[in-house]
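Requesting a structural model of the entry that follows:
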Amino acid sequence: MKTVLLVCSFGMSTSFITKKMNDLAKEKNIPLMVYAKSENAIETELDKVDCILIGPQIAYLEEKIRQRVNGRVPVECVDATSFGRMNAAAILKQAIRMIKSQNN
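This next block holds a predicted model:
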């Protein structure tokens, strides 16, 4: 089972999309679990995750988050349009691509 951390300002706006992503992964038998936390919890969650997605509302923190993670897992921002439309399929594909790129 792979694990994706979706971070935002307070971990609240991402809760809807994480539910949709988890439901979709389960429906498609994809061994992946997504959960949301505030960006200030990254260090405590880092050893538990295979990639980190950044909510578009804090995309301006991407470089600082990359520095904090220091290459231990892939880090990317979620596309604002996909996030705004709650396009769980697109965001799930992004997470899977990130995890696969780490394993190569």
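
from here on, contacts and neighbour counts on C-alpha atoms
OK.

Relative to Gly71, how far out is Met21?
Distance, Met21 to Gly71, using CA to CA, to the nearest Å: 24 Å.

Looking at those two now, which is surrounded by more residues?
Per other CA atoms under 10 Å, whichever of Met21 and Gly71 has more neighbours is Met21, with 24 against 10.

Another sequence for comparison is provided below:
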Amino acid sequence: MKNIILVCAAGMSTSLLVNKMRNAAGAAAIDVHIEAMPASTFANYKGQTDVLLLGPQVSYLEAEMKANYEPKGIKVSVINMMDYGMMDGKKVLDNALKIMNE
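Okay, here's the model as predicted:
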């Protein structure tokens, strides 16, 4: 199973995107766990994470998150602003899977 975590300022709008990503994963029969949370909560998150996706509104955290989590094997990336704005769960999911394979 692949594990994708999305973080944003409060976790609200990202939760909508998570639902769309889960629907896309289900339609493609992809075994994936997707969860959303505020950026401030992730530091205490104990679950497995393969990819950490940052909402565009917290893109300023990218360098810090990469420094903290990429040495632990967690890939970090900012969600494309257009895909986020359109709530395009399939595109965001496809990008996360691509990042995992890089």
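
all helices for the second structure, in order.
Taking DSSP state H, the helices of the second structure run over residues 12-27, 39-42, 62-69, 81-85, 89-100.

Confirm for me that Ala95 of the first structure is in contact with Asp50.
No - using CA atoms under 8 Å, Ala95 of the first structure makes no contact with Asp50, being 9.1 Å away.

what touches both of these two?
Val4 (CA atoms under 8 Å, 6 or more residues apart in numbering).

Those two - which one has more neighbours?
Ala95 (27 against 23).

measure the more buried one to Met12 of the first structure for me?
Applying CA to CA to Ala95 of the first structure and Met12 of the first structure gives a distance of 19 Å.

Kindly report the same for Val73 of the first structure.
Counting by CA to CA, the gap from Val73 of the first structure to Met12 of the first structure is 23 Å.

With Ile30 of the first structure instead?
In this view, Ile30 of the first structure and Met12 of the first structure are 24 Å apart by CA to CA.

go on, Tyr60 of the first structure?
Tyr60 of the first structure is 18 Å from Met12 of the first structure, by CA to CA.

can you check Asn70 of the first structure too?
Counting by CA to CA, the separation of Asn70 of the first structure from Met12 of the first structure is 25 Å.

Then Val78 of the first structure?
15 Å.

Just want to know which of these two has more residues nearby.
Val78 (23 against 12).
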